[in-house]
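K.L.:
A structural model of the following input is requested.
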Amino acid sequence: MKNLFSASLLALTAAGAASAQDLPQASSQWFTDGQAQLETMLEKQENTNRALNVILFVADGNGVASNYMARMWAGQQEGGLGDDYVQPHEAFPELALVKTYNINAQTPDSAPTAGAMNTGVKQRFNVINVGEDAINGDCTTEAANELTTFAELMTEAGKSVGAVTSARLTHATPAAVYAKTVDRNWEASVPDECAEISRDIATQLVDAMEAGTLDVALGGGARNFATGEGNTTVGGNGRREDGADLVAEARDHGVEIAFDMASLEAASDEDAPLLGLFSDSHMSYEADRPEDEPSLADMVAKAITKMSNNENGFYLEVESGRVDHANHATNAKRAMIDGKMFADAIALADEMTDDADTLIIVTADHEHAIAMNGYCGRGTPIDGLCFDIAKEGIEHSGDLVLASDGKPYTVVGYLNGASSVMVEQEDGTYTAPEGRPEITQDEAQDLDYTQQVLIPKSSESHSGVDVALYAKGPWAHLFDGTVEQNYIFHVMNHAVNAE
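P.N.:
Modelled structure (predicted):
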């Protein structure tokens, strides 16, 4: 019998792919979809054009698990089960896994991870665009270790440079486009002993715009550009202590200023640099965004429209910063909604550019301490409680899966955070004397719900787990396998210089 089976298998293999259509499963949708995917892959052509434009999309904290949440959320909002939904970047032809560790940190920080992508070398925890001999917080090690950024190289090549973020423009990831500092937290000031040798990040942004190495900067963080009460672009209080009005300085050097949706739309699409500061700190979560505040997609559209006027092309880094913040707060639902906006911005950028000359890279700087609980049946709401697997049909049974304590649990879980079930007692110890709290589906699906976690921390932590990278356009095929994060710079640089 064994020999007969082996002979049959050998004959099927020798017959080639055509015989696959004769298999009993050939009429299954899963089978035909798999064959269609195979045909697509067989027809794939490598794009070796020189890249005119490079767009680097970074969803802060959007690792594989966070991306999965966003996929499920988007698919279920469209009426599907979620797992078979395809986000725009998930249809990109090239894929790699990225190692995110820092020189001195197994679990990375956003500043050196973004810096690695913008300079081609890994960096130390909490620093931006300075070499491995620079020490966090020691400004005497800064000047001698400053690195050349991809944005500076693109400026030398005559290209426009832009940074778009839903976080503060002076925050770690967008700052990596233009700033060099031994401390990512020096957003509006530096220590007194560093005043003669270091510049705060907001000052570096305005200096970069004046020098022509940053043409478009759109995001939050207005408080770091102003001094005094009521003096920011949105009427808030400035955090600067040096008396400077950086917005006025920028305007004096020909930089156009936007502060809401109307002024962004009215801003010129011509050569004048554009600085948009739409909130005092981070911009709103997408779920809470007021109508007069632009979305991530709105800012991306403006940036691409404006920089596309440069016949030499552009480099644009786009950060969806608040995915990270929602995860830190163990507020999975807001992370999902911001993840959907990130995907919408990617789709828009893809539509506005040409695959023939634009390299688009979608990745994350790091993952979070997040995981998906099981065993859940298909169609279980990703923002809710886990429903059991049905024995018949496709969708879940409608019965909640119960843990050993007899209580249900959410699909999304975090390892640590402020919403721990362990409560601090009078003696300073942490216990859960009444066990894990009960939770209803309505509570779990509330926008403000924070997931139950075990380890108590004031803020949920990052994770050192690899993140995914999706790419399309010139030289995107160079992303393959498992790569170091600093390798991203090298592919971008090769793509714009290819002969």
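K.L.:
For the rest of this, base every contact and every neighbour count on C-alpha atoms.
P.N.:
OK.
K.L.:
For V496, see how far away H368 is.
P.N.:
Applying Cα to Cα, to the nearest Å, the value for H368 to V496 is 32 Å.
K.L.:
same check, this time on G377
P.N.:
46 Å.
K.L.:
do G379 as well
P.N.:
Counting by Cα to Cα, the gap from G379 to V496 is 43 Å.
K.L.:
A217 - that's part of a strand, no?
P.N.:
Yes - with DSSP: H, G, I helix; E, B strand; the rest coil as the criterion, A217 is part of a strand.
K.L.:
OK, contacts around it?
P.N.:
By Cα atoms under 8 Å, 6 or more residues apart in numbering, A217 lies in contact with 162-164, 169, 274-276.
K.L.:
Distance to S320 for those residues - can I get that in a markdown table?
P.N.:
Listed next are the contacts of A217 as a markdown table, based on distance: Cα to Cα, whole Å:
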| residue | distance to S320 |
| --- | --- |
| G162 | 14 |
| A163 | 11 |
| V164 | 9 |
| L169 | 12 |
| L274 | 19 |
| L275 | 18 |
| G276 | 16 |
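K.L.:
Might you specify the subset of these located within strands?
P.N.:
Among these, the ones falling in strands (DSSP state E) are 162-164, 274-276.
K.L.:
the more surrounded of H368 and V496?
P.N.:
Shown here are H368 and V496; by other Cα atoms under 10 Å, H368 has more neighbours (26 against 23).
K.L.:
That one and D60 touch, don't they?
P.N.:
No - assessed by Cα atoms under 8 Å, H368 is found out of contact with D60, at 9.8 Å.
K.L.:
ok, now how distant is the residue nearest to S458 when sequence neighbours are not counted from N136?
P.N.:
Spatial nearest neighbour of S458, chain neighbours left out: A418 (4.8 Å); criterion: Cα to Cα, 6 or more residues apart in numbering. As judged by Cα to Cα, A418 and N136 stand 27 Å apart.
K.L.:
Please apply the same query to P456.
P.N.:
Distance of P456 to N136, computed by Cα to Cα: 27 Å.
K.L.:
One more, please, to line up against the first structure:
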Amino acid sequence: MTGLRQTVVRLAWVSAVLPLVSSHVPHFASKETQLWWDLGQNEVASALNVRHNWNVAKNVIMFLGDGMGITANTAARIYKGQKNGMNGEEGYLTWERFPTAALLKTYNIDKQVPDSAATATAYLSGVKANSRTLGVNSAVEFGDCAASKNSENHVSSILQWAQDAGMSTGIVTTTRVTHATPAALYAHSPHRNWECDGKLGEDGAGCKDIADQLINDSPGKNVKVILGGGRQALGAGLDPASNGTTCTRQDDRNLAHEWLAHKTAGGHTAKYITTAEDLKKVDTKNTDYLLGLFADSHMPFVVELEEGQTEVPSLEEMALKAIEMLKKSKEGFFLLVEGGRIDHGLHKNSPHRAVEEAVAMDRAVAAALKEVDLEETLVLVTADHSHVLTINGYPDRGNDILGITGKESNVDGLNYTTLMFTTGPGFNYSTENMTVTRHDVTLMDTRDLEYKSVAAVPMTSETHGGEDVAVWATGPMAHLFHRTHEQNYVAHVMAYAACVGPSQSKCERPKTATFTKKGTSLRSVLAGQQKVDHTSVPWYNRETSKFPTAVDPDLQEQLDEKERKILKWLGQQARSSPWSEDLLE
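P.N.:
Below you'll find the predicted structure:
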């Protein structure tokens, strides 16, 4: 394509889009009405300014918000906005502006409502499994040690596929590194709780615990960066008070020290660290392997950390250090980053803890996007399952998402919180003369960390929810997420995007596909088969494009700036309306 033709094509395309964002729209007497109109037109123009990215993904980063169902995601979005002094409803979490999104069905082979182990096996390995099992197929039922030892029942994950293709790999989590989500990357176990040998019991006799598999088996032992909690499961606990609270090793082995010894003996430069200060000091240029364990069990909830603490790094800090380490690889990398404690906050009927964890993951995603080239990096954000959290009607616009609705029930005359659960420890009712009475939330501080949102069914721990979860994507092949999919589809998309695993020898793009990047040397299966067209988007500039799926980054920046201004105005408008029984109809 000649320079003149490129210019003509660009001008023709821009002239078609610009009228959508110009002033040639109906005149509205109300400024607010005008802004809502402009926002809608701006969104259409932005959607038109998107192309499909067919490149081979050199890198893949998957962010997993454990338990971050649609409702939790919405609550976190509002909470984020309100922390920034806005109404909250009009804003977005970082991933909500990705160009593609879809829904995922989360059920397990044997359960309508899933757990985190089998869901992780699905989206990381491409095969659905039985509840509470890791890295095995449906032939292995929960707790069946004998069946799990049969290698024919094992399923490999994106971690193994990436390593086989020469990519570097990393794991970052706020949970134990042996917990369900990360363990599905490297372990084959019929029981997610067999994190250390002290949990195997009689049923697990002869099976290898998850921590041991991480340190001594492939692909776990080949992971370049491992950051999270879980020292105790590895026999490296530092807090005597935590002994016996999670998973105490019976073999007296310190697997963290074994890991360090193995790497050193192999001629590698390796570091084992336990504090945030240690993490900051790591010289990634001169470090081949990094193991950071920052808690004996799970890492603390963000909202419970004391200001100025230096023992525990943030999810953002861990993710950035991992990317810094992994970017050294010429063959690219795969990285899993889990905001794992969103789930734990919801199990406690503590939405305050949960939304803080989700907003912390939002910061991590935003920071990571600045460190990668989205022309060659596929970034996914999703959840493994939902929770039984609901957002109740009808609080006013901008009402504290952690507060009460301001409306009284027309049955018992009592108020209620915006966020509630159908199960969990927040059950708080009394009965008198066969009449049920609930507590008066106006007499309580619903933001207090010890406050538990009301639950309908009493349980010591809230349960998961069975509805679909969302997946948001940007980068190479992100457009493959386009409707309601089975959850195991995620692994197949990652493999196809990066040309690894099941797609290593068959990831040909359609003849109509165009490219702006060549594949890496070991994975450029397209080389010699199709011509890479670097002129298909001649004005691409990765330095100025927020998400390089935009055809024209300059226009996209104008659209983004207009959106920011509109949302700021809408987010600061006071909104309230009188309670009406009509709302109940």
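K.L.:
and the residue nearest to S458 of structure 1, how many neighbours?
P.N.:
For A418 of structure 1, the neighbour count with other Cα under 10 Å is 21.
K.L.:
show me what contacts it?
P.N.:
For A418 of structure 1, the contact set (Cα under 8 Å, 6+ apart) comprises 329-330, 456-460.
K.L.:
The same query, at a cut-off of 6 Å, please.
P.N.:
Neighbouring residues of A418 of structure 1 by Cα atoms under 6 Å, 6 or more residues apart in numbering: 456-459.
K.L.:
Next: H477 of structure 1.
P.N.:
E94.
K.L.:
How about N104 of structure 1?
P.N.:
Applying Cα under 6 Å, 6+ apart, the residues near N104 of structure 1 are R124.
K.L.:
How about the secondary structure of the aligned partner of it in structure 2?
P.N.:
Aligning on TM-score structural alignment places N104 of structure 1 opposite D110 in structure 2. Secondary structure for D110 of structure 2, judged by three-state DSSP, is coil.
K.L.:
Look up how far S66 of structure 1 lies from the residue lying closest to Y101 of structure 1 once chain neighbours are set aside.
P.N.:
Leaving aside its sequence neighbours, Y101 of structure 1 sits nearest to P108 (Cα to Cα, 6+ apart; 5.1 Å). Going from P108 of structure 1 to S66 of structure 1 by Cα to Cα gives 16 Å.
K.L.:
Same question for N416 of structure 1.
P.N.:
As judged by Cα to Cα, N416 of structure 1 and S66 of structure 1 stand 15 Å apart.
K.L.:
Then Y285 of structure 1?
P.N.:
Where S66 of structure 1 is concerned, Y285 of structure 1 sits at a distance of 16 Å (Cα to Cα).
K.L.:
More neighbours: which of those two?
P.N.:
More crowded of Y285 of structure 1 and S66, by other Cα under 10 Å: S66, with 27 against 22.
K.L.:
Please spell out which residues along the helix or strand that one falls within are buried.
P.N.:
S66 of structure 1 belongs to helix 64-77 when assigned by DSSP states H and E. Neighbour-count burial for helix 64-77 of structure 1 flags 64-76 (criterion: 16 or more other Cα atoms under 10 Å).
K.L.:
circling back: now the contacts of A418 of structure 1 in TSV, with secondary structure?
P.N.:
Below are the contacts of A418 of structure 1 laid out as TSV (three-state DSSP):
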residue	secondary structure
P456	strand
K457	coil
S458	coil
S459	coil
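K.L.:
Any quick ChimeraX command for the buried ones out of the residues you listed?
P.N.:
Buried subset of these, written as a ChimeraX selection, criterion 16+ other Cα under 10 Å:
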select :456
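K.L.:
which residue ranges form the strands in the stretch 51-200 of structure 2?
P.N.:
In the stretch 51-200 of structure 2, the strands defined using DSSP state E, counting those that start in this stretch lie at 59-65, 100-105, 168-176.
K.L.:
can you point me to the longest helix in structure 1?
P.N.:
Across structure 1, the longest stretch assigned as helix under DSSP state H is helix 332-352.
K.L.:
Spatially central residue for structure 1, please.
P.N.:
A59 (0.6 Å; Cα atoms, centre = their mean).
K.L.:
what's it in contact with, if anything?
P.N.:
319-320, 364.
K.L.:
out of those residues, who has the most neighbours?
P.N.:
Going by other Cα under 10 Å, A364 tops those with 29 neighbours.
K.L.:
In structure 2, what residue corresponds to that one?
P.N.:
In structure 2, A364 of structure 1 lines up with A383, judged by TM-score structural alignment.
K.L.:
So its match is in contact with I70, correct?
P.N.:
No - the criterion here is Cα atoms under 6 Å, and A383 of structure 2 misses it with I70 at 9.0 Å.
K.L.:
if we can go back for a sec, now, the contacts of A59 of structure 1 that are in strands?
P.N.:
Short answer: the contacts of A59 of structure 1 in strands (DSSP E) are 319-320.
K.L.:
Counting neighbours, what do you get for V282 of structure 2?
P.N.:
Neighbour count of V282 of structure 2, defined by other Cα under 10 Å: 16.
K.L.:
distance of it from G237 of structure 2?
P.N.:
In terms of Cα to Cα, V282 of structure 2 sits 22 Å off from G237 of structure 2.
K.L.:
What lines up with R223 of structure 1 in structure 2?
P.N.:
Aligned by TM-score structural alignment, R223 of structure 1 pairs with Q232 of structure 2.
K.L.:
pretty sure A468 of structure 1 is in a helix, no?
P.N.:
No - read with three-state DSSP, A468 of structure 1 is strand and lies in no helix.
K.L.:
Thought K99 was touching it, still the case?
P.N.:
No - taking contacts as Cα under 6 Å, A468 of structure 1 lies outside contact range of K99: 9.2 Å.
K.L.:
Between the ones in strands among the contacts of A217 of structure 1, which sits nearest M307 of structure 1?
P.N.:
Minimum distance to M307 of structure 1 across these is 8.0 Å, recorded for G162 (Cα to Cα).
K.L.:
Please say which position in structure 2 the closest one maps to.
P.N.:
Aligned partner of G162 of structure 1 by TM-score structural alignment: G170.
K.L.:
mind listing the helices for the stretch 1-150 of structure 2?
P.N.:
Remark: helices assigned in the stretch 1-150 of structure 2 by DSSP state H, counting those that start in this stretch are 3-17, 31-48, 70-83, 116-125, 145-148.
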